[in-house]
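In: Quick one: sequence plus predicted model below, questions after.
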Amino acid sequence: MPDLYPVSRALLSVSDKTGLVELGQALAAHGVELLSTGGTAKALRDAGLTVKDVSEVTGFPEMMDGRVKTLHPVVHGGLLALRDNDEHVAAMGKHDIGAIDLVVVNLYPFEETVAKGAEYAEVIENIDIGGPAMIRSAAKNHGFVNVIVDVEDYATVMTELTENNGQTTYALRQRLAQTAYARTAAYDTAVSTWMAAQVGGTPRRRTVGGTLAQTLRYGENPHQQAAFYTDGSARPGVATATQHQGKELSYNNINDTDAAFELVSEFDPAKGPACAIIKHANPCGVAQGTSMVDAYTRAFDCDRTSAFGGIIALNQTLDAETADAISAIFTEVVIAPNATPEAMEIFGKKKNLRLLTTNGLADPAQAALSFRQVSGGYLVQDKDVGRITMDDLKVVTKRQPSDQELSDLMFAWTVAKHVKSNAIIYVKDGATVGVGAGQMSRVDSTRIAARKAQDMAEAMGLPAPLTQGSVVASDAFFPFADGLITAAEAGATALIQPGGSMRDDEVIAAADEAGLAMVFTGMRHFRH
């Protein structure tokens, strides 16, 4: 296997013309013969470059609306032939097959076509066949052949050709081949995932694809390597946000920022400002308010201690007053649809604070798949997009909840969906006042949330914790009455839970005895 090998002939066929002319000029400067097709050939010729059509080489015209143009032995023989194999070289001579040393292909824009909501037939037409075939042929023969699938690699190849007198190194060809196989795998993943959604059911095989967005300093801990990959989705969020300042996001920053933004996106900005503060992927404060700074302040007052070093997500534009309030404590990340110039100027004085804008909120009802790795495989499920309305609620107690309690119950239920199980959330007047997350016992989550509210009352000099007169949400049913009794002792007056326990009657009886109102949703929100 040679290390350095010359590039004498290149085939270029790209959908994305970015950097194409510069690459073609660099290749021509090294005496490389250019083969091409369709719009790529035209773009190169328009730049004054000499290009031979693939149809001249194959002896066949492009046909069937361009579906068949490079699927020919003259092309694939030129890619797959082993240059140091006498039989291969003889076959090339016998059949007049010229070697192709470089393939430059970026595929039909399938992912973009799906993302724009195209009709079925148009999506099908954007499934590339010839491109992946050439990429795989060239990548398999990387001992001699270079393959470029990303515009980002043009400069690297041009540099190698210059430094090595028109030749590339085996190490580069090997890296290009790996990138190429990953690209075709991700492309086929996009196609198969889309097809699975069209035909329904559970597919026999699932694949996951992604593009490197960032090599991270480390993972959850410094001894773990990590990287951030994007799936090509246009969904507003941490993956598509613009970062305006601060150092690169860490693994934990990205995870927590995603959790914060998905939660705050549940609150329609047309219905008022909302703020979510996240710590270790759990909310430590969520609130709606009359203004953005009011929403932030009310969320912050739920648990000021945990908010230190947290992630803040807003459902409306970050303004100067809110930015000024946030700047009073150390915050890792703030993410919002937009930010005013004045707010950005205030944050500019906080060099370690990352500010991200998304130009919109995520759609909480948008269907997606959730993947989790386990030993030997993956668990795949639909993302939890379940939502309820007032009409879905079933009052199961003698006392009916008041209008204010109903409003707070719906708010608490929305937050519960985003808290790790077992989840207990106390809410009062559109703001969380106690959050219990991730405990093995539901009653422990109830106690912890109440205790944190007590601590905040003492720190703020309040005569009583804000759980007095609050409502409570539980992400799953109360298996025993003890959790409900604990919530009542903390001052809760109404509860929302899925129902469905064998002991529902016992729990309802305890609620009636305590004078509580309770509603069942018929839907749970486990989040493990």
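Out: Perfect, thanks for sending it. Quantities reported herein were computed from a predicted structural model and do not represent experimental measurements.

In: switch to C-alpha atoms for all contacts and neighbour counts from now on
Out: OK.

In: residues contacting Ala313?
Out: Contacts here follow CA atoms under 8 Å, 6 or more residues apart in numbering; on that basis Ala313 touches 257, 260-261, 264, 275-277, 334-336.

In: Doesn't it belong to a strand?
Out: Yes - assessed with DSSP: H, G, I helix; E, B strand; the rest coil, Ala313 lies in a strand.

In: In the longest helix seen in the chain, which residues are buried?
Out: In the chain, assigned by DSSP state H, the helix with the most residues is helix 170-199. Buried residues in helix 170-199, defined by neighbour count with 16 or more other CA atoms under 10 Å: 170, 172-174, 176-177, 179-193, 196.

In: Could you report the separation of the closest residue to Ala423 other than its chain neighbours from Glu122?
Out: Spatial nearest neighbour of Ala423, chain neighbours left out: Ala437 (4.8 Å); criterion: CA to CA, 6 or more residues apart in numbering. According to CA to CA, to the nearest Å, Ala437 stands 46 Å off from Glu122.

In: Which of those two has more residues huddled nearby?
Out: Each of Ala437 and Glu122 has its neighbours counted (other CA atoms under 10 Å); Ala437 has more, 24 against 13.

In: just checking, that one touches Ile424?
Out: Yes - the pair Ala437 / Ile424 is scored as a contact, 6.6 Å apart, by CA atoms under 8 Å.

In: Overlap of the contact sets of the two?
Out: With CA under 8 Å, 6+ apart, Ala437 and Ile424 have common neighbours Ser445.

In: Quick check: Thr467 vs Ala494, distance?
Out: Using CA to CA, Thr467 is found at 11 Å from Ala494.

In: swap in Pro236?
Out: 35 Å.

In: more crowded one of the two?
Out: Ranked by neighbour count (other CA under 10 Å), Pro236 and Ala494 place Ala494 first, with 29 against 19.

In: wait, the more buried one sits on Ser474?
Out: No - the pair Ala494 / Ser474 is not scored as a contact, 11.4 Å apart, by CA under 8 Å.

In: Enumerate every residue touching Lys42.
Out: Counting by CA under 8 Å, 6+ apart, Lys42 has no contacts.

In: one more structure, for comparison:
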Amino acid sequence: MPSHPRRVTRALLSVSDKSGLIEFAKALGGFGIELVSTGGTAKALKDAGLRVDDVSDLTGFPEMMDGRVKTLHPNVHGGLLAIRNNAEHAAAMTAHNIKAIDLLVVNLYPFEETVAKGADYDDCVENIDIGGPAMIRAAAKNHGDVAVVVDTTDYSLVLEELTRHSGMTTYETRQKLAAKAYARTAAYDAAISNWFAATLNNDTPDYRAFGGRLAQSLRYGENPHQTAAVYRTPNVRAGVMTARQVQGKELSYNNINDTDAAYEAIAEFDPKRAAACVIVKHANPCGVAEGSSLLEAYKKALACDSTSAFGGIVALNRPLDAEAAKAITEIFTEVIIAPSASDEAIAIVAGKKNLRLLLAGGVPDPRDKGLLVKSVAGGLLVQSRDNAVVDDMELKVVTKRAPTAAELSDLRFAFRVAKHVKSNTIVYAKDLATVGIGAGQMSRVDSARIAARKAEDAAKELKLPAPLTKGSVVASDAFFPFADGLLVAIEAGATAVIQPGGSMRDNEVIEAADKHGIAMVFTGTRHFKH
């Protein structure tokens, strides 16, 4: 026998998403369950020929105020909250003619969808559900007696339960449904509160909540001993979570993390300006380039560090074509993500059955606003996205020599890349391609040295007479605290530098640049990334 079985005699259904509703309600009727409903849900059920009582018959009051007031009534909440084996509760139900409601089926007004489609303020407010969350919370609290369904995907679960237990639900199932119900109302309220904060330009509200819906349970986290899952938030920004996986193995935690890093980086490169490719390994770009075609951009990006690119993520800012697909599949690649792909390109990638191909439907806007959240012991660190774009910055020439037009183009390119490399960051670039990247070092000098050394290794592999840092430009994500890091870059062959500036020793750094005849520009904007 099931533990704490409860027979379902009456169900209240009030849903905005009516998918599967009629079939579900008919099945409930087959168990002899009385149906009570509201507004549009009641109409849909009646139109399907089902016998259903209006909630107004239960409350004795008509729906009013454009449907804002219909279920906020003791006859509804008493029916949900009454503890069946509590004599005092039973007496109150008898005295006030309150009928028990054993099953509540509610999915909420589509607030998240309304915001996502860019509706105006009043429309968003009107789509804030009041009665729904109140009933859900009441039923979930009383899960000892009442089953609550907030997700259409759980209709089959409830019907299987009723079939298996002759019209009854078990405590274990009611408990699981209650947990899901509270999680749903929490995510719903989080979406509303965050929308209000954004609307009011309140970056630091007194209370902050975040919620999402399970998109995928993952095999493990960063390491096999860690559990993991990925949740979808009410954020329509194009990227890894909007992407359709065309083929390949299931995405892992690290795949998703690295693919997100790659696609965020590709957002810096306007597809109308040029084709661009970003190759990422362990969340850091190891090769980035622009070109006249995706094939050219990929080859230039790969040349920066082909060793690290093995087993990496490739992000593209234009639809994947056959030429690029053929080149990318020549080495082991974990994921390709692009806005879309040609049928021929999809067929080529299909030859590598484990290679994941993701089509995101668009390219992210690097200027989009949003929040980044990181957990720390006992709390959450929350900040706005780094949506500063070098094209919007006023570059200040601080050296005697100004950069040439070609150098300036490469400087902007290098600074776009530096934004997406873990700090401390040094990026050498030449002809709109990275030629050396130093990432995540405790010392900026070490980043400069590592980037130069990688350029030397690439030159040997490509059988070049000299590293491509000769005649390159260099970008730093933050200021040079001393001239030593700059001197390493000059020794590597850099002829121009872009950096935020703002150090107490800026004059010392500028003097070193002037002494060696190189150009330097300040952006006034830092791009730390931890």
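Out: Structure received. What you see is a predicted model; the values in this text were computed from it and never measured.

In: Could you get me the TM-score between them?
Out: Laid over one another, the chains give 0.99 as their TM-score (TM-score structural alignment, normalised by the length of structure 1), with 528 aligned residues with a CA RMSD of 0.9 Å.

In: Name the member of the contacts of Ala313 of structure 1 that has the highest neighbour count.
Out: Neighbour counts for the contacts of Ala313 of structure 1 (other CA under 10 Å) peak at Ile277, which has 35 neighbours.

In: and the gap between the closest residue in space to it that isn't next to it in sequence and Glu220 of structure 1?
Out: Residue nearest to Ile277 of structure 1 in three dimensions, not counting chain neighbours: Ile312, with 4.5 Å by CA to CA, 6+ apart. With distances taken as CA to CA, Ile312 of structure 1 is found 20 Å from Glu220 of structure 1.

In: out of these two, which sits in the more crowded spot?
Out: Ile312 (30 against 13).

In: Map the more buried one onto structure 2.
Out: Matched to structure 2 by TM-score structural alignment, Ile312 of structure 1 sits across from Val314.

In: Quick check, that match in contact with Lys281.
Out: No - applying CA under 8 Å, one finds Val314 of structure 2 not in contact with Lys281, separated by 9.3 Å.

In: where along the stretch 101-250 of structure 2 do the helices fall?
Out: 111-116, 121-126, 131-141, 155-164, 171-199 (DSSP state H, counting those that start in this stretch).

In: Next, count neighbours for the aligned residue in structure 2 for Leu516 of structure 1.
Out: Using TM-score structural alignment as the criterion, Leu516 of structure 1 maps onto Ile518 of structure 2. Using other CA under 10 Å, Ile518 of structure 2 has 20 other residues around it.

In: Distance-wise, check the equivalent of Gly272 of structure 1 over in structure 2 relative to Ser193 of structure 2.
Out: Gly272 of structure 1 maps onto Ala274 in structure 2, with residues paired by TM-score structural alignment. When distance is defined by CA to CA, Ala274 of structure 2 is 40 Å away from Ser193 of structure 2.

In: With Ala238 of structure 2 instead?
Out: Counting by CA to CA, the gap from Ala238 of structure 2 to Ser193 of structure 2 is 23 Å.

In: Same check on Met520 of structure 2?
Out: Met520 of structure 2 is 45 Å from Ser193 of structure 2, by CA to CA.

In: show me what contacts Ser503 of structure 2?
Out: With contact set as CA under 8 Å, 6+ apart, Ser503 of structure 2 has these partners: 479-481.

In: Can you list which of the residues you listed carry over to structure 1?
Out: Among the contacts of Ser503 of structure 2, the ones whose aligned partners also touch in structure 1 (both residues aligned by TM-score structural alignment, their matches' CA atoms under 8 Å) are 479-481.

In: Rebuild those residues as CSV, extending it with distance to Met135 of structure 2.
Out: Formatted as CSV, these follow (distance: CA to CA, whole Å):
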residue, distance to Met135 of structure 2
Phe479, 56
Phe480, 59
Pro481, 59
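
In: For these, which entry has the maximal number of neighbours?
Out: Phe479 (25 neighbours).

In: Could you look up the SS state of that residue?
Out: Per three-state DSSP, the secondary structure class of Phe479 of structure 2 is coil.

In: what does it align to in structure 1?
Out: Matched by TM-score structural alignment, Phe479 of structure 2 corresponds to Phe477 in structure 1.

In: Next one: that match from Val443 of structure 1, what distance?
Out: According to CA to CA, Phe477 of structure 1 stands 11 Å off from Val443 of structure 1.

In: what about Thr153 of structure 2, how many neighbours?
Out: Around Thr153 of structure 2 there are 11 residues (other CA under 10 Å).

In: Can you give me the distance of the closest residue to Gly289 of structure 1 other than its chain neighbours to Asp455 of structure 1?
Out: Sequence neighbours aside, Ala295 is the residue nearest to Gly289 of structure 1 in space, at 4.1 Å (criterion: CA to CA, 6+ apart). Counting by CA to CA, the gap from Ala295 of structure 1 to Asp455 of structure 1 is 21 Å.
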